[in-house]
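Chemist: Sequence and computational prediction follow.
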Amino acid sequence: MKVLESNLKNHVIKSVSHDIGDLHFFNHFAIIEFSEGQHVTLEASIKLLDNIQNYFGDARSFGIISNRVNSYSMQPMDVVKAKERFTNLAGYGVVANSSPGRLSAHIEDTFCTTQNIKFNNLYEAVETINSRVKAAENID
């Protein structure tokens, strides 16, 4: 389910669209929905990463959720490099509803050193990532 087709749409603070995908900002996290058929690399994602950096800054903890509503490929090592760019990243998650999406999320998970990143639905991911960010910021 896409963000704008969910109950979360009323909580979106800002949305940005690029050829590579859509980015939706909330108070404590951003949700990325990459476009169908994209090959996601660090270089191809630079505008999205810049948008995230500009929105959250360098000090405020935040989370990123990749909502795999479309089929796309990625460079797993680029996920690690992208995460290294954000020293204030407190939570990262991948929502996958299809078998290929779950396999990709599993591969991404093996390259990540944080807690489990795989989620079965968008609401589970939002709840978990939001909790991780609030814990990092000591917000109740």
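Modeler: Here it is on my side, so go on.

Chemist: From here on, just use CA atoms for contacts and neighbour counts.
Modeler: OK.

Chemist: Pick out the residue nearest the middle of this protein.
Modeler: Against the mean C-alpha coordinate of the chain, by CA atoms, centre = their mean, the closest residue is residue 65 at 2.5 Å.

Chemist: all strands of the chain, in order?
Modeler: In the chain, the segments counted as strands under DSSP state E are 14-18, 21-25, 29-34, 39-40, 62-68, 73-74, 89-96, 118-119.

Chemist: Could you dump those strands into TSV with distance to residue 138 added?
Modeler: As requested, the strands of the chain are arranged in TSV below (distance: least, CA to CA, whole Å):
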stretch	distance to residue 138
strand 14-18	25
strand 21-25	21
strand 29-34	15
strand 39-40	33
strand 62-68	12
strand 73-74	33
strand 89-96	12
strand 118-119	24
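
Chemist: ok, structure two:
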Amino acid sequence: MKFEDSKYSTQIEYRKEEFSFGTIYITEHFLLSEFNEGIHVDYNIASELISRFSNFISKGVKIGYIANRYNSYSFDPQLWVDFNKDYDAFIASAIVTYSNFSYLNASLEKKFFNKSLKRCKNIDEAIEWIMNLEEFKTRVNQN
């Protein structure tokens, strides 16, 4: 299920950014990616994303990341190592998988991500998990 088809698209305020390789949704608590069928997420795509969001991720903002993988595409897991070395924006990540193969790929990526990474069966599970992270509960209580 795409983010815009989920109940959360009407419950959570978001901004939509479109790229030739997919779409990113930006909310107060998370970024959600939906990449196009058949692409390979590599250093070039990561660089374009970092360039577009560098102002956002370099301000010390702490957010979650959700990869909604309803399309089949490949991802270079080394990108997690490089990103985590240069930026500290993501407090946790959720990968929504729709097939056994995608779940196995997410399991491999989990080994490269040095923070909490949850493999989820649907977008609702991923968003609920991210929104219920302790870091966000304390932020809400401080406001």
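Modeler: Yes, it's here. Because the structure is a prediction, the values reported are computed rather than measured.

Chemist: follow-up on the earlier one: ok, the residue nearest to the centre of structure 1 touching residue 96?
Modeler: No - between residue 65 of structure 1 and residue 96 no contact is recorded; they are 10.7 Å apart, counting by CA atoms under 8 Å.

Chemist: Show the end-to-end separation of stretch 81-101 of structure 2, please.
Modeler: Taking CA to CA, to the nearest Å as the measure, stretch 81-101 of structure 2 stretches 22 Å from start to finish.

Chemist: If we go by neighbour counts, what in that stretch is buried?
Modeler: Within stretch 81-101 of structure 2, the residues that count as buried by 16 or more other CA atoms under 10 Å are 83, 89, 90, 91, 92, 93, 94, 95, 96, 97, 98.

Chemist: okay if I get the residues you listed as a markdown table plus distance to residue 4 of structure 2?
Modeler: Written out in a markdown table, the entries for the buried residues of stretch 81-101 of structure 2 read as follows (distance: CA to CA, whole Å):
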| residue | distance to residue 4 of structure 2 |
| --- | --- |
| 83 | 27 |
| 89 | 24 |
| 90 | 22 |
| 91 | 24 |
| 92 | 22 |
| 93 | 19 |
| 94 | 17 |
| 95 | 17 |
| 96 | 15 |
| 97 | 17 |
| 98 | 17 |
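
Chemist: Show me which of these is closest to residue 109 of structure 2.
Modeler: residue 95 (9.6 Å; CA to CA).
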